[in-house]
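# Quick check, what structure comes out for this input:
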Amino acid sequence: MLATEVGLTEGQVEAELGRLAASGAISRDDSGAVVAAGGLAVTPARHRLLLGGHGYWTWCAFDGIGIPAALELDAVLDTRCPACGAGLRITITAGNPPAGSPVVGWLPGGPCTNVQDDFCPEANLFCTEAHRATWRQTAGDPPGTAATLYALAETGRQVWADLT
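This next block holds a predicted model:
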């Protein structure tokens, strides 16, 4: 059915889905159905996102800020600070996170051949800059950049610009 819609053979579609899954751009369930794409999932993950009145999950906290920012939508992201385990709730209004929040994000650097394996596990939000610094030291000083919620939203608008 998808093959017919896009004018490809089933083999070509399956090869492309396999390539996307290998790069971490999509996730598939045991039946082969796509259950996540571009960071937004319909299956449980670490970060919960209420977007457009529907509940989803995201692969990383950056997705939870960046996707609603790019779409200029209201959203609520529920996640946890990896340094202390405290729950964090970020309310996004018309794509904009709250101004002046002490919450800080981490955008991992370094090689990334599979976004879900190489980027998302460390792309988190932290209660404070001190928690981010403690986590980074404990994690072995991984490469990357600290970012405010505003900076995460701006970067998200660029990353997901093709959604708009």
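# Could you use CA atoms for every contact and neighbour count after this?
Fine.
# May I ask you to name the longest helix in this protein?
Longest helix of the chain, by residue count under DSSP state H: helix 10-22.
# What is that one packed up against?
Contact here means 3 or more CA pairs under 8 Å, 6 or more residues apart in numbering; DSSP states H and E; on that basis helix 10-22 packs against helix 2-6, strand 26-28.
# Try it again at 10 Å.
When contacts are defined as 3 or more CA pairs under 10 Å, 6 or more residues apart in numbering; DSSP states H and E, helix 10-22 sits against helix 2-6, strand 26-28, strand 34-37.
# Please give me every residue in contact with Cys81.
Neighbouring residues of Cys81 by CA atoms under 10 Å, 6 or more residues apart in numbering: 87-88, 103-105, 124-128, 131-132, 135.
# Find the residue closest to it in space, skipping its chain neighbours.
Leaving out its chain neighbours, the residue that sits closest to Cys81 by CA to CA, 6 or more residues apart in numbering is Phe126, at 4.6 Å.
# And this one, please, so the two structures can be compared:
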Amino acid sequence: MTSAHPTQTVAELSQPGGALDLGQGPARLLIRMLRLLAQEDHPIRRDRVLDSIADLGIEHAHAAALLDSWTERDDEGRIVGLGLTHNPTAHQVIIGGARKWTWCAMDTLIFTIVLNAPITVSSTAPESGTVVRLQVSPSGITVADPVEAAVTQRVPARGQSDFSTKTAIWGSFCHHSFFFLNRIEAEHWAAGRDDIATLSIEDGFDAARDMAAALTRYEKDHADE
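The predicted model follows:
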């Protein structure tokens, strides 16, 4: 797939009413958990979760059900991961001096915008095991090593995006989004797939900006709270 068509498809996913429009309550809850995961050096305690739900004014049972479905937990029931995670993956990030990981490559680009913070990325490509290193900021890619790096993103057909559980999210998007040393390596990995977009790092960031806008859409309505 070329970079033009996939970017348009991501824009469709991100538009109001699109698959990435989670709705006001779920979107704001996701962003609050992302910020807590980024800010704290340990998993999110239950009391912090309850305070966040109350502060956002979301109906408790609905919010709790969403988080039960979406999040990784430890043995104490604390939230370990929701896109950003304390559990190691192929995508290591440094945010505010702290090491964490993300569920997929595109998350690293999306979260620098959502969190409004620079992120250092070290991501391992599947099959080859090569490492792509990036410095990203809310305004774009500041360093890419190698400069020819590419990123993949699944662009499912209508009705094939599933955000009901973390396992569904992994299957719909995360297990298909990786950084590669170049477009050739990425296209070799995605050979035979018609639902994988292969993007340059710059085009990937543009797509991430659309996806971040879908998540933060409702934050603007509450900016003065």
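# What would you report as the TM-score here?
The TM-score (TM-score structural alignment, normalised by the length of the first structure) is 0.78; 156 aligned residues with a CA RMSD of 2.8 Å.
# Buried deepest among the helices and strands packed on helix 10-22 of the first structure, which one?
strand 26-28 (a mean of 20; mean count of other CA atoms under 10 Å).
# can you list contacts of that strand?
17-21, 33-41, 43, 115-116.
# What ranges does the second structure have for its strands?
Assigned by DSSP state E, the second structure shows strands spanning 72-73, 79-82, 84-85, 91-95, 98-102, 119-124, 131-137, 140-145, 150-154, 179-180, 196-200.
# Under the alignment, what does His86 of the second structure map to in the first structure?
For His86 of the second structure, the aligned position in the first structure is Val42, judged by TM-score structural alignment.
# How many residues are close by Asn12 of the first structure?
Small correction: residue 12 of the first structure is Gln, not Asn. 12 (other CA atoms under 10 Å).
# who's in contact with the residue lying closest to it once chain neighbours are set aside?
Leaving aside its sequence neighbours, Gln12 of the first structure sits nearest to Ala3 (CA to CA, 6+ apart; 7.9 Å). Counting by CA under 10 Å, 6+ apart, Ala3 of the first structure makes contact with Thr9, Glu10, Gly11, Gln12, Val13, Glu14.
# Nearest to Ala161 of the first structure, out of those: which one, please.
Within those, distances to Ala161 of the first structure taken as CA to CA reach their minimum at Val13, with 24.5 Å.
# What distance do you get for the closest residue to that closest one other than its chain neighbours to Asp30 of the first structure?
Nearest residue to Val13 of the first structure in three dimensions, chain neighbours excluded: Ala3, at 6.0 Å (CA to CA, 6+ apart). Using CA to CA, to the nearest Å, one gets 20 Å for the distance from Ala3 of the first structure to Asp30 of the first structure.
# burial count for whatever residue of the first structure lines up with Ser172 of the second structure?
Following TM-score structural alignment, the counterpart assigned to Ser172 of the second structure within the first structure is Asp118. For Asp118 of the first structure, the tally of surrounding residues (other CA under 10 Å) stands at 17.
# was I right about Asp118 of the first structure contacting Leu107?
No. Contact between Asp118 of the first structure and Leu107 fails when scored by CA atoms under 10 Å: they sit 11.2 Å apart.
# how much space between Trp106 of the first structure and Pro121 of the first structure?
10 Å.
# for Leu163 of the first structure, same thing?
23 Å.
# Contact partners for Ala69 of the first structure?
Applying CA under 10 Å, 6+ apart, we find Ala69 of the first structure in contact with 63, 75, 92-97, 150, 152-158, 160-161.
# related to what we said a few turns ago, the more surrounded of Leu163 and Pro121 of the first structure?
Pro121 (14 against 9).
# so what's that one closest to, chain neighbours aside?
Closest to Pro121 of the first structure by CA to CA, 6+ apart is Cys60, at 6.8 Å.
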